[in-house]
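Visitor: this one's sequence-less:
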């Protein structure tokens, strides 16, 4: 099992942020995700994956555009969204989709 597989099989919901350093919207999403983490604290893990440095993972999970956020819990994909959302939209989706 890869490190990535171990991360997404967590009991705790894990939000993966697939991003690229050259992507403007990705830079906008960074501070929003920090606010999400500040708000939800230990109830969620947020992991950033640079698609240029992790092309195999991006390809395996069919990430075609950045930013793309995918929410996992116990290895199951619960939610997926491309583009920038507000903090409230992201938190709402995490709380609705996860088993918390």
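Guide: Thanks, I have it. These figures come from a predicted structure and were not determined experimentally. Residues are numbered from 1 along each chain as shown.

Visitor: please make it C-alpha for all contacts and neighbour counts, starting now.
Guide: Noted.

Visitor: what is the neighbour count of the nearest residue to residue 73 once chain neighbours are set aside?
Guide: Nearest residue to residue 73 in three dimensions, chain neighbours excluded: residue 13, at 4.6 Å (CA to CA, 6 or more residues apart in numbering). By the measure other CA atoms under 10 Å, the count of residues near residue 13 is 28.

Visitor: one more structure, for comparison:
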């Protein structure tokens, strides 16, 4: 499931429940748009995976909490705690392996 996050409370409600992949992006970023297609393809293979999309410019609380300085940034969270961080455009096999680990 890919879910667009619009506020901090919504993020916390989902991010604290097990393994969650977070895509911090900007609507004006080319690599971010490409990553969106990769994540949509990943969702087809892993429909039970929880993927949150966080707009860098609209979710300052989340960006500050996880100290995200650039986009795209992928965070792997386990019960709300960051366990892995990837920066830049990522390919589907890398993200799939991250979720399966």
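Guide: Yep, it's here. Quantities reported herein were computed from a predicted structural model and do not represent experimental measurements.

Visitor: what TM-score do we get after superposing?
Guide: Comparing the two superposed chains by TM-score structural alignment, normalised by the length of structure 1, the resulting TM-score equals 0.86, with 94 aligned residues with a CA RMSD of 1.5 Å.

Visitor: from memory the residue nearest to residue 73 of structure 1 sits against residue 47, does it?
Guide: No - no contact is recorded between residue 13 of structure 1 and residue 47 when judged using CA atoms under 8 Å, the distance being 10.9 Å.

Visitor: secondary structure element for the counterpart of residue 3 of structure 1 in structure 2?
Guide: Superposed on structure 2 with TM-score structural alignment, residue 3 of structure 1 falls opposite residue 10. Element membership for residue 10 of structure 2, per DSSP states H and E: helix 8-15.

Visitor: and the helix or strand just after that helix with helix 8-15, angle?
Guide: Past helix 8-15 of structure 2, heading to the C-terminal end, the next element that is a helix or strand (DSSP H and E) is strand 19-25. Between the axis of strand 19-25 of structure 2 and that of helix 8-15 there is an angle of 140 degrees, by axes from the mean of the first three to the mean of the last three CA atoms, to 10 degrees.

Visitor: quick one: residue 72 of structure 1 is in a helix?
Guide: No - Residue 72 of structure 1 is assigned strand when assessed by DSSP: H, G, I helix; E, B strand; the rest coil, not a helix.

Visitor: nice, that's everything, thank you.
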